[in-house]
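>>> only geometry, no sequence info:
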């Protein structure tokens, strides 16, 4: 039985499909991922997947997002053991070789509409994000997690047996990360707009993925413009916000980055900025407030897991002391995020990190992941609409509160049906 790899490349919620040319020995003209034979030990099939990415589409830098147990496929007299992988890439620039007749970045359910190699959709589903992905991810910011949530909803709609089942699953997905407003608002928008139609929901989720990715890009561009216009040449940040990182890379100031314990995601931010040529200093979480208070920077830029309707910002623990230090030094603090991170209410939902103590003594552990930065310590929320004041935040919050009402009408309809 031949061992093969199928690698899916993902960027901004879309995956790369390739159509095999007449130069290949099997399945010419069929759509597939990036695929090829395992030439070495099947236990090291990731090496083969990366080789195929380089040879077929010219991709040398890709982050492994997921893999799965090998899948056995029988197609007539052919038998295959498929090793599937999902890789994230930060651009869509590819260089197809002669083995590919066409390439296209698509939303994954398009697989079901194409003439593909055997079992391509089940192969994709084995490495696609899941509800558990959304629930348990502690390595990425809420913008990233919200895109994964939308992908999960889109793919579920493609497979859904009924609207009722899909709605129940949608509620679980919406509530998977209650501290992350972008997950809640974006799932709510899709379910509200679909209005009971599973096919419409799949299409609406796909459109929302594209819109969400664009919103983050525009928000980062707005923040970069703010830094340039105001002449902020020395900026502090913490945690890992892709939107903040993109803004800093665009504006190009010197950056002071906190390490962000316990995940140390600040280290990866510092590495990314340094690779872009920015003057970068990495410090400890505990040291950052003192450095800000001593005048090491002229602005603080943070992301946001949520912005309350009051204008208060919910972000990773460590944000509040930095904001206090900035206020003491008269240094402005800006939160940068897509408008979908503005909650429709003032509910603060906490999440706990890992245990700090595993001894036998009766010690209560408090290890919150997020904390509140009051609105009087924040000098503005920068979104794709530009810098929002308190009235702007309230307006967006009211829109998001309205979106959440889809569930009220759905529940009322279900109750009415049950009474009949």
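On my side now, so go ahead. Because the structure is a prediction, the values reported are computed rather than measured.
>>> Please make it C-alpha for all contacts and neighbour counts, starting now.
Will do.
>>> how about the helices in the chain?
In the chain, helices defined by DSSP state H lie at 45-57, 120-127, 131-136, 142-159, 163-174, 181-194, 198-230, 242-251, 265-275, 288-293, 319-328, 390-403, 406-419, listed in chain order.
>>> For residue 311, which non-adjacent residue is closest in space?
Spatial nearest neighbour of residue 311, chain neighbours left out: residue 375 (5.0 Å); criterion: Cα to Cα, 6 or more residues apart in numbering.
>>> got a list of what that neighbour touches?
Contacts for residue 375 (Cα atoms under 8 Å, 6 or more residues apart in numbering) come out as 310-313.
>>> Ok, which of the helices of the chain comes nearest residue 89?
With distances scored as Cα to Cα, the stretch of the helices of the chain nearest to residue 89 is helix 45-57 (11.2 Å).
>>> alright, now check it against this:
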């Protein structure tokens, strides 16, 4: 078989398609991703993928999101092994070369409506978000993951036979990350619209994903106004990161065990020329006291109906330290992160990461903790800064939307 790469560039929720020009030898006039031959070892196909992205779009800054398993395609006696790749870019600026006659950014289900190279939808599906990637993602924040969940609902609805199939996917997504309120709330919002036929859900999910990104951006803009010239944070939140990019304060950040995602955030902020200091969670309270920052800014995996906040473990300790030093604590989160109840769904890290010895030691390695409402100065959303009454009103909205499937699910909870 002939080995080729096909790359999808994603910006927000759209992917780049190009119509192949007369300069290519096969499938002229058909729509495709960024593609080309594998020139070396197929095991190193990522190198060819990056070359094709650079040559065909002029982009050198694409971030690899996922490399999929190879897809075998047969067409008119020709056999292809396609190596799929999904890259993220921060804008839609491209400089196509002579191999692309026309290019468009489209919602991925549009692939099914165009005359494409053989198997393009199957190749996209190999790198598209899935229920499994939503459930297992331990790198990104809840806002990012919730948008990917909406993309899964959009893509699966595009191929679903009936409402039952769509509802099944929606339930799986809703339950995939019980600690992350935005996932369930945003899925419920799509499904509560009455008409749940596949085409309608596909279109509503696509619109909801774009609206979710807009809401996160608006929350970040509001939070940026409250940063001051120095900020303390921890873990990884895309909304917090966007606020810091806008405000450009000096940043003290905790490394965020066990995954240490705060380390990557620190490096990214430093690359963006912010003044950044990285420390451990254990040292964060003392460093806060020594530096007297203007604010603490953290994200949230969930804001509970009573105003308390569930976020990456270490948030509660940071908020207690901030209260001791009279530093305001702002939680930046889209309104979709407000839970319709006061349940805290626990997720735990690998116990062996703390202790793998022979002694009978009990290990507690929680990933999230709960910060009481009285330690939070304000919850900053796209609707402004919510007080307890405002949070309860949003929770009631989400509770009503959950009724599409019989109301809130009774899941196991832990208190904090």
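Perfect, I can see it now. Because the structure is a prediction, the values reported are computed rather than measured.
>>> What's the TM-score once they're superposed?
Once superposed, the chains reach a TM-score of 0.95 (TM-score structural alignment, normalised by the length of structure 2), with 407 aligned residues with a Cα RMSD of 1.6 Å.
>>> re the thing from before, where neighbours are concerned, which of the contacts of residue 375 of structure 1 has the most?
residue 313 (31 neighbours; other Cα atoms under 10 Å).
>>> how far away is it from residue 374 of structure 1?
Counting by Cα to Cα, to the nearest Å, the gap from residue 313 of structure 1 to residue 374 of structure 1 is 6 Å.
>>> Residue 11 of structure 1 now?
Relative to residue 374 of structure 1, residue 11 of structure 1 is positioned 35 Å away (Cα to Cα).
>>> count of neighbours near residue 38 of structure 2?
Residue 38 of structure 2: 22 neighbours (other Cα under 10 Å).
>>> residues touching the residue lying closest to it once chain neighbours are set aside, list them.
Nearest residue to residue 38 of structure 2, sequence neighbours excluded (Cα to Cα, 6+ apart): residue 4, at 5.0 Å. Contact analysis of residue 4 of structure 2 by Cα under 8 Å, 6+ apart lists 35-38, 80-83.
>>> surely residue 369 of structure 2 meets residue 318?
No - look at residue 369 of structure 2 against residue 318 with Cα atoms under 8 Å: they stay out of range, at 11.2 Å.
>>> Those two: which is more packed in?
Neighbours per residue, other Cα under 10 Å: of residue 369 of structure 2 and residue 318, the larger number sits with residue 318, 26 against 23.
>>> So what does that one match up with in structure 1?
Counting by TM-score structural alignment, residue 318 of structure 2 corresponds to residue 322 in structure 1.
>>> how about that match, what does it touch?
288-289, 292.
>>> What's the local residue count around residue 196 of structure 1?
Residue 196 of structure 1 is flanked by 16 other residues according to other Cα under 10 Å.
>>> what about the match of residue 318 of structure 2, distance to residue 299 of structure 1?
Remark: distance between residue 322 of structure 1 and residue 299 of structure 1 (Cα to Cα) = 11 Å.
>>> Can you list which of the contacts of residue 322 of structure 1 carry over to structure 2?
Checked against structure 2 using both residues aligned by TM-score structural alignment, their matches' Cα atoms under 8 Å, the contacts of residue 322 of structure 1 keep these contacts: 288-289.
>>> ok, of the contacts of residue 322 of structure 1, which one's closest to residue 243 of structure 1?
Sorting the contacts of residue 322 of structure 1 by how near they are to residue 243 of structure 1, with Cα to Cα, puts residue 288 at the top with 20.6 Å.
>>> Can you find the partner of the closest one in structure 2?
Residue 288 of structure 1 maps onto residue 284 in structure 2, by TM-score structural alignment.
>>> I'd like to know how far the closest residue in space to its match that isn't next to it in sequence sits from residue 44 of structure 2.
Of all residues not flanking residue 284 of structure 2 in the chain, residue 254 sits nearest, at 6.3 Å (Cα to Cα, 6+ apart). Computed as Cα to Cα, the residue 254 of structure 2 to residue 44 of structure 2 distance reads 35 Å.
>>> and if you look at residue 17 of structure 2?
Distance, residue 17 of structure 2 to residue 44 of structure 2, by Cα to Cα: 24 Å.
>>> okay, the two: which has more neighbours?
Per other Cα under 10 Å, whichever of residue 17 of structure 2 and residue 44 has more neighbours is residue 17, with 25 against 11.
>>> Please name the nearest non-neighbouring residue to that one.
Nearest one to residue 17 of structure 2, counting by Cα to Cα, 6+ apart, is residue 33 at 5.1 Å.
>>> and if you look at residue 160 of structure 1?
With Cα to Cα, 6+ apart as the criterion, residue 160 of structure 1 has its nearest non-adjacent residue at 6.1 Å, and that residue is residue 166.
>>> Just give me the residue closest to the centre of structure 1.
By Cα atoms, centre = their mean, the mean C-alpha position of structure 1 lies nearest to residue 144, the distance being 1.1 Å.
>>> who touches that residue in this structure?
residue 242 are the contacts of residue 144 of structure 1 under Cα under 8 Å, 6+ apart.
>>> still on that earlier bit, contacting residues around the residue nearest to residue 160 of structure 1?
Contacts of residue 166 of structure 1 by Cα under 8 Å, 6+ apart are 156-157, 160, 198.
>>> Can I get those residues in JSON lines including neighbour count?
Listed next are the contacts of residue 166 of structure 1 as JSON lines, based on neighbours: other Cα atoms under 10 Å:
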{"residue": "156", "neighbour count": "21"}
{"residue": "157", "neighbour count": "26"}
{"residue": "160", "neighbour count": "18"}
{"residue": "198", "neighbour count": "23"}
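>>> Sounds good, over and out.
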